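# Structure for this input, please:
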Amino acid sequence: MANEDLAALVRTIKDYPHAGIMFRDITTLLLDGTGFAACTERLAAAIITPPDLVAGIEARGFIFGAALAQRLGVGFVLLRKQNKLPGRVTGVNYALEYGTDRIEMHADAVQPGQRVLLVDDLIATGGTALAGLELLRGAGAVVDEAAFVIDLPDLGGAAKLRAAGISVHNLLEFEGD
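This is a model prediction of the structure:
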């Protein structure tokens, strides 16, 4: 596996939050300064077209997105859960396994035509990432790349993003999750 050094820093917690789930915990990677720095550098190196902004999905996407924005020398946009941002917001509702959720950003965070890189720690089913994509594109952003530390390919989220015209970059893959 590529990036074996980083994979060794990701803890797997069996049966969390439900029986049968193998939770990939990146907090152990974050505890390792060298690993976290390598993660940021490797994600930055994978980006094809320099963005104007990086958008991170709440909550762990804030960590990697902000580090990546700093490394790339660009601003950072927060994509947050409903009612977490002050001021005027724009949002998108999206389906969950049991119900719906909403993701929002400040209405003035992105200007039409700005190139935005979408970032989160992990891509699983893709629901939240697709909602973030819809939100950003709805504001006129050009979004054609997304970066994740981990992809769970069996759940199909990265494939859904590719079908939406996104180049998906990830450092690690864990099968069977």
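# contacts and neighbour counts: CA atoms only from here.
Will do.
# Let me know how buried the nearest residue to G176 once chain neighbours are set aside is, in neighbour terms.
Among residues not flanking G176 along the chain, D154 sits closest, at 6.0 Å (CA to CA, 6 or more residues apart in numbering). A total of 15 residues lie near D154 under the criterion other CA atoms under 10 Å.
# Sort out which residues of whichever strand or helix holds G35 are buried, please.
Secondary structure from DSSP states H and E places G35 in helix 33-46. Neighbour-count burial for helix 33-46 flags G35, F36, C39, T40, R42, L43, A44 (criterion: 16 or more other CA atoms under 10 Å).
# Dump those residues into CSV; add distance to R88 as well.
Formatted as CSV, those follow (distance: CA to CA, whole Å):
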residue, distance to R88
G35, 37
F36, 34
C39, 34
T40, 31
R42, 35
L43, 31
A44, 31
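# before we move on, the earlier item: other residues contacting the helix holding G35?
Contact with helix 33-46 is made by 5-6, 9, 29-30, 64, 67-68, 71-72, 147-149, 169-171, as judged by CA atoms under 8 Å, 6 or more residues apart in numbering.
# Inside strands: which ones of those residues?
Using DSSP state E, the subset of the contacts of helix 33-46 located in strands is A147, F148, V149, H169, N170, L171.
# burial count for the nearest residue to the fifth one once chain neighbours are set aside?
Going back to what we said before, that points to N170. Nearest residue to N170, sequence neighbours excluded (CA to CA, 6+ apart): F148, at 4.7 Å. Neighbourhood size, F148 [other CA under 10 Å]: 22.
# Relative to A19, how far out is the most centrally placed residue in the chain?
With distances taken as CA atoms, centre = their mean, D120 lies nearest the centre of the chain, 1.6 Å away. Using CA to CA, to the nearest Å, we find D120 at a distance of 24 Å from A19.
# what about stretch 37-56, how long is it end to end?
This stretch, stretch 37-56, spans 17 Å end to end (CA to CA).
# hmm, back to that, for the ones in strands among the contacts of helix 33-46, give me CSV that also has distance to A55.
Formatted as CSV, the ones in strands among the contacts of helix 33-46 follow (distance: CA to CA, whole Å):
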residue, distance to A55
A147, 10
F148, 12
V149, 15
H169, 15
N170, 16
L171, 18
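# Next, the second sequence, to be compared with the first:
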Amino acid sequence: MSYAPANPPLDAAEFVKSQIRTVSDWPQPGVQFRDITPLLQHPKTLRVLIDLFVQRYIDAQLDYVAGLDARGFIIGPILAYELNIGFIPIRKAGKLPYKRVSESYELEYGSATVEIHEDACKPGDRVVIVDDLIATGGTMLAGKKLLERLGAEVIEGAAIIDLPDLGGSALLRSAGLPLYTVTGFGGH
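Below is the predicted model of the structure:
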């Protein structure tokens, strides 16, 4: 059975975008921070957002939603609950208590590492990775590598926001990861 999800209705995607707050010059001068907390504060916007993801994945025959530390932990478990599947946390290094596998990646100024438990999934499990936004793509790519190392099939990367000018979505697609984002913002 082939999986061919539909794009979100324009009005729902535009509604979600209209609820994202832009904070100028945070965390440093020149940065336009895209704040999703207004989406979470109102039941209607949270429901519309989650429903977009549920509609996207309801027929995908997924086994897990994997959420990236930290804002992927907000929408990921809700989505997993709605799809009646499990949730896999992909954490920053040093946060998981059991045996784990790690993947390091480069940041603009340094590097970072993410980890999952070695028994988080098994070969053949179908997983979607979720985060709040795609910027440089490093965290999501590291998450994809971790899941694939455990034998999972990563179906897609999903995020509320794409910041295409930062190059992450192009990097992820070139690494073979299909992407779904509800909305996007040009610039930084």
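# follow-up on the earlier one: wait, the residue nearest to G176 of the first structure sits on E173?
No. Counting by CA atoms under 8 Å, D154 of the first structure does not reach E173; the two are 9.6 Å apart.
# Kindly state which residue of the first structure is aligned to P123 of the second structure.
Mapped onto the first structure by TM-score structural alignment, P123 of the second structure lines up with P112.
# What is the three-state secondary structure of that match?
At P112 of the first structure the chain is in coil, as set by DSSP: H, G, I helix; E, B strand; the rest coil.
# that older thread, the residue nearest to N170 of the first structure matches what in the second structure?
Per TM-score structural alignment, F148 of the first structure is aligned with A159.
# what sits against its match?
For A159 of the second structure, the contact set (CA under 8 Å, 6+ apart) comprises V130, D131, D132, L133, I134, Y180, T181, V182.
# Try it again at 10 Å.
Contacts for A159 of the second structure were tallied using CA atoms under 10 Å, 6 or more residues apart in numbering; they are 53, 72, 75-76, 129-134, 140, 179-184.
# Out of these, which end up buried?
Using 16+ other CA under 10 Å as the burial test, the contacts of A159 of the second structure include 53, 72, 75-76, 129-134, 140, 179-184 as buried.
# Leaving out sequence neighbours, find the closest residue to the aligned partner of F15 of the second structure in the first structure.
In the first structure, F15 of the second structure lines up with D5, judged by TM-score structural alignment. Of all residues not flanking D5 of the first structure in the chain, G35 sits nearest, at 7.7 Å (CA to CA, 6+ apart).
# helices or strands next to whichever helix or strand L135 of the first structure is part of in the packing?
Using DSSP H and E, L135 of the first structure maps to helix 127-138. Where contact means 3 or more CA pairs under 10 Å, 6 or more residues apart in numbering; DSSP states H and E, helix 127-138 of the first structure is packed against strand 53-57, strand 75-81, strand 89-96, strand 99-106, strand 115-123, strand 142-151, helix 157-163.
# want to try a markdown table for these, with distance to L133 of the first structure as columns?
A markdown table is the format used below for those (distance: least, CA to CA, whole Å):
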| stretch | distance to L133 of the first structure |
| --- | --- |
| strand 53-57 | 10 |
| strand 75-81 | 10 |
| strand 89-96 | 10 |
| strand 99-106 | 11 |
| strand 115-123 | 7 |
| strand 142-151 | 7 |
| helix 157-163 | 9 |
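# Quick one, which of these gets closest to M1 of the first structure.
Proximity to M1 of the first structure, assessed across these by CA to CA, is greatest for strand 142-151 (12.5 Å).
# what angle sits between the closest one and strand 53-57?
Using axes from the mean of the first three to the mean of the last three CA atoms, to 10 degrees, one finds that strand 142-151 of the first structure and strand 53-57 are set 50 degrees apart in direction.
# compared with the second structure, how much does strand 142-151 of the first structure deviate?
After superposition onto the second structure, strand 142-151 of the first structure sits on average 0.8 Å from its aligned residues (mean CA distance after the TM-score superposition for the first structure).
# Tell me the gap between that strand and the middle of its chain.
6 Å (CA atoms, centre = their mean, to the nearest Å).
# and what of stretch 89-109 of the first structure?
Its chain's C-alpha centre and that of stretch 89-109 of the first structure lie 15 Å apart, by CA atoms, centre = their mean.
# next one: stretch 181-188 of the second structure
With CA atoms, centre = their mean, you get 14 Å for stretch 181-188 of the second structure.
# So which bit of the second structure is stretch 72-91 of the first structure matched to?
Going by TM-score structural alignment: stretch 72-91 of the first structure matches residues 83-102.
# Please identify the buried residues of that stretch?
L83, G86, F87, I88, P89, I90, R91, K92, A93, R100, V101, S102.
# Could you single out the nearest of the residues you listed to F33 of the second structure?
Among these, K92 lies closest to F33 of the second structure (CA to CA), at 21.0 Å.
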